[in-house]
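1. no sequence for this one, just the structure:
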């Protein structure tokens, strides 16, 4: 019977993994549609309290919804314009460093040759340091962002429709509360958590990018605005975003200022990003994310494979949505929350275990003390006691 149950459980796990693979491949095939929709969903969730506040202040529903849509659209449009200008400047100044890139490539090739790496592998690597290859790589890196942000018509349309439909969401959730209470609670918690995470990360990312840009300008690093925008985008990518953001300014800082500039860039990024992402952000966001570091890193890799660069940026909101639907809304599956990173729940279980362990230790200590006192009695007293 046990073998049959284990076999059934193994079959269910394999079927679930196969279904997840099919769903992931399918989402990747229609990523051009899903990515703008998911981005709009996150933006609508973040902007919803503003619309509610405007309506509470007496603004008509249409005017409140239109105001929020306009603000979000202007933010996206301004970001696209800044990104295009910075990227154009980067492409224009890149040929100036062609010789230095070639020298850097030759030095890397010599170092790799000393390590015993074959010439074919070295040549394949050195092709990536060519200015044209760097432009192609940067275009591919920002291509996913351009595909979304340049499709502002689709985003704007979805934003208007979702913002208009959002006014009916509370009524729908109240109707579902009686029959699907766990689902309603999990979706409400998801909206609150993802709103807190995205708003805080956006504000801190703007500060972080601005400070990095100012520091790079002072140090004379080329394309400082582009690297500041890159730092802003990478602030949404946990674990690996910092390393993606710091590599370009290190390389071009070395070209213009040598090792002193490189050390200055490293120290500046370490201080700014360390304070923002390691001290300020966790305190403000709190337990809104509640994902383990391993799962967070895995989610970045997974969504980046499925949706490209925008998948890495939206990795946390998408993972929280999957958790809300698959785990939080199912009472039987909620026992897995501590395993996937719910610190508060894990701490509560640990405290329960500690309390139980302390109770057991107290009981054992009293038993030992009782046994010791019984052994200390004279033999006639023990006999009379017996």
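-> Ah, there it is. Treat the numbers as computed from the prediction; the structure is a model and nothing was measured.
2. from now on I want contacts and neighbour counts done on CA atoms only, so please keep to that.
-> OK.
3. could you check how far residue 75 is from residue 81?
-> Distance of residue 75 to residue 81, given as CA to CA, to the nearest Å: 10 Å.
4. same check, this time on residue 204
-> Residue 204 is 21 Å from residue 81, by CA to CA.
5. likewise residue 297?
-> 31 Å.
6. who has more neighbours, the two?
-> residue 297 (18 against 13; other CA atoms under 10 Å).
7. for the more buried one, give me its contacts.
-> Residues in contact with residue 297 (CA atoms under 8 Å, 6 or more residues apart in numbering) are 238, 239, 240.
8. the helix or strand containing residue 214 packs against which elements?
-> Using DSSP states H and E, residue 214 falls within helix 181-219. Packing partners of helix 181-219 (3 or more CA pairs under 8 Å, 6 or more residues apart in numbering; DSSP states H and E): helix 31-56, helix 224-234, helix 241-274, helix 281-285, helix 315-323.
9. contacting residues around residue 51?
-> 64, 65, 67, 68 are the contacts of residue 51 under CA under 8 Å, 6+ apart.
10. among those, which one has the most neighbours?
-> residue 65 (26 neighbours).
11. list the buried residues in the helix or strand where it lies.
-> Take DSSP H and E as the rule and residue 65 turns out to sit in helix 61-93. Buried residues in helix 61-93, counted by 16 or more other CA atoms under 10 Å: 61, 64-66, 68-69, 72-73, 76, 80, 83, 86-87, 90-91.
12. do I have it right that residue 325 meets residue 186?
-> Yes: with contacts counted by CA atoms under 8 Å, residue 325 reaches residue 186, the gap being 7.4 Å.
13. what about those two, which has more around it?
-> residue 186 (20 against 16).
14. for residue 122, see how far away the more buried one is.
-> 51 Å.
15. next one: residue 316
-> Applying CA to CA to residue 316 and residue 122 gives a distance of 36 Å.
16. okay, one more to line up with it:
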């Protein structure tokens, strides 16, 4: 009798939702550790194709891994040094970034500047260095381990495992999408740095790095990245300079997102705009800034996981969009 007992469907759904809530609370509790670890995993997955590319070019595996690790260390250390030096200069100059009291909307501009810089922990240079070195070495160690992790998964789950196939397909989709995202962000960041240098905006490199990083945050990332250089331009050139920088930001971002990005990728995220937007705040609440940075890949992981089980497939369908189906529905509508 007990063996034939089945959990009622409504209770099954309640259990699923309860598990999701408990998992969310657990991730929130360990977010100071989990966030940096997830970022290191994400960066490692993006760098791994470079290792494979070197092998295809005829280099041995040992030489390929040495080149990859060396470039990762040099690039990571260089970016960290630039950020630390730029932030140190910004800390020293932050008190001088004020808008002329006689200019248009000066009172509001100075209040915004004061609010923003007072809420950014610029003085915590030691914390930035510590986090930077953790990410550099965590990424290097994980890149070294990734080939062995892959072989262990194949050995443990079997070469023909559907779960393993779905995992590898998901990773491949990640790499394809986010490599394109890196190219677009880099193009936009170089364009913005050129604009900042042209207008002699202080800390141009720092704002460029900020633009590149925040470009991974859909919709609101570029808005956040635009605020500091616009305020610096306002303080230096007045409201006219701020408007000019804002317009150039819109132009460069429009070219990158509306022309370059669609040309490089033939498919989207298959997530609705609402889901992407809400996921930014949910993952941001759970993991802090790391959550906003990783909101899209983490949401895709959740969706792919939910798709693997009959009981949760309906949740995955709610979070995705079927572009082809929607297009067919539009075509069938009477004109």
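-> Thanks, I have the structure now. Bear in mind the structure is a predicted one, so any value in this text is a computation, not a measurement.
17. before we move on, the earlier item: select only the buried ones of the contacts of residue 297 of the first structure in ChimeraX?
-> Here is the ChimeraX command that selects the buried residues among these (16+ other CA under 10 Å):
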select :238,239
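18. residue contacts, the equivalent of residue 206 of the second structure over in the first structure?
-> Matched to the first structure by TM-score structural alignment, residue 206 of the second structure sits across from residue 226. Contacts for residue 226 of the first structure were tallied using CA under 8 Å, 6+ apart; they are 83, 86, 87, 90.
19. which one is the last one nearest to, not counting chain neighbours?
-> Beyond its immediate neighbours in the sequence, the residue positioned closest to residue 90 of the first structure (CA to CA, 6 or more residues apart in numbering) is residue 223, lying 5.7 Å away.
20. tell me who's in contact with residue 173 of the first structure.
-> When contacts are counted by CA under 8 Å, 6+ apart, residue 173 of the first structure touches residue 184.
21. how far does stretch 38-48 of the first structure sit from its chain's centre?
-> Mean C-alpha position of stretch 38-48 of the first structure versus that of the full chain (CA atoms, centre = their mean, to the nearest Å) differs by 16 Å.
22. whoops, I mixed them up, stretch 107-119 of the second structure
-> Distance, centroid of stretch 107-119 of the second structure to centroid of chain: 26 Å (CA atoms, centre = their mean).
23. quick one: residue 157 of the second structure and residue 148 of the second structure, what's the gap?
-> Applying CA to CA to residue 157 of the second structure and residue 148 of the second structure gives a distance of 14 Å.
24. residue 209 of the second structure now?
-> 33 Å.
25. between those two, which is the more surrounded one?
-> Higher neighbour count among residue 209 of the second structure and residue 148: residue 209, with 21 against 12, using other CA under 10 Å.
26. shouldn't the more buried one be in contact with residue 189?
-> Yes: with contact defined as CA under 8 Å, residue 209 of the second structure reaches residue 189; the gap is 6.9 Å.
27. contacts only, for the aligned residue in the first structure for residue 133 of the second structure.
-> Aligning on TM-score structural alignment places residue 133 of the second structure opposite residue 150 in the first structure. Residues near residue 150 of the first structure by CA under 8 Å, 6+ apart: residue 80.
28. measure residue 150 of the first structure to residue 144 of the first structure for me?
-> 10 Å.
29. one more: residue 191 of the first structure?
-> Counting by CA to CA, the gap from residue 191 of the first structure to residue 144 of the first structure is 25 Å.
30. do the same with residue 122 of the first structure
-> Applying CA to CA to residue 122 of the first structure and residue 144 of the first structure gives a distance of 29 Å.
31. likewise residue 230 of the first structure?
-> In terms of CA to CA, residue 230 of the first structure sits 14 Å off from residue 144 of the first structure.
32. so between these two, which is more surrounded?
-> In this view residue 230 of the first structure and residue 144 are compared by other CA under 10 Å, and residue 230 has more residues nearby, 23 against 18.
33. what's the match for residue 241 of the second structure in the first structure?
-> Checking TM-score structural alignment: residue 241 of the second structure goes with residue 261.
34. I meant to write residue 166 of the second structure there.
-> Looks like residue 166 of the second structure aligns to residue 186 there (TM-score structural alignment).
35. just to revisit the earlier point, contacting residues for the closest residue to the match of residue 241 of the second structure other than its chain neighbours?
-> Sequence neighbours aside, residue 253 is the residue nearest to residue 261 of the first structure in space, at 5.6 Å (criterion: CA to CA, 6+ apart). Residue 253 of the first structure makes contact with 219, 220, 221, 222, 261, 262, 265, according to CA under 8 Å, 6+ apart.
36. which one of the contacts of residue 226 of the first structure is nearest to residue 9 of the first structure?
-> Checking those against residue 9 of the first structure by CA to CA gives residue 83 as the nearest, at 49.6 Å.
37. translate residue 321 of the first structure into the numbering of the second structure.
-> Match for residue 321 of the first structure (TM-score structural alignment): residue 301.
38. check the gap between that match and residue 179 of the second structure for me.
-> Following CA to CA, the distance that separates residue 301 of the second structure from residue 179 of the second structure is 17 Å.
39. over to residue 282 of the second structure?
-> Residue 282 of the second structure is 25 Å from residue 179 of the second structure, by CA to CA.
40. do the same with residue 257 of the second structure
-> Counting by CA to CA, the gap from residue 257 of the second structure to residue 179 of the second structure is 15 Å.
41. what does residue 77 of the second structure give?
-> For residue 77 of the second structure relative to residue 179 of the second structure (CA to CA), the value is 21 Å.
42. now residue 33 of the second structure
-> 26 Å.
43. the more surrounded of these two?
-> For residue 33 of the second structure versus residue 179, the count of surrounding residues by other CA under 10 Å is larger for residue 179: 15 against 11.
44. the more buried one reaches residue 46, doesn't it?
-> Yes: the pair residue 179 of the second structure / residue 46 is scored as a contact, 6.9 Å apart, by CA under 8 Å.
45. ok, back up a step: quick one: which of the contacts of residue 253 of the first structure is nearest residue 11 of the first structure?
-> residue 265 (51.9 Å).
46. count the residues that sit near the nearest residue to the closest one once chain neighbours are set aside.
-> What sits nearest to residue 265 of the first structure in space, not counting adjacent residues and going by CA to CA, 6+ apart, is residue 250, at 6.4 Å. Applying other CA under 10 Å, we find 19 residues neighbouring residue 250 of the first structure.
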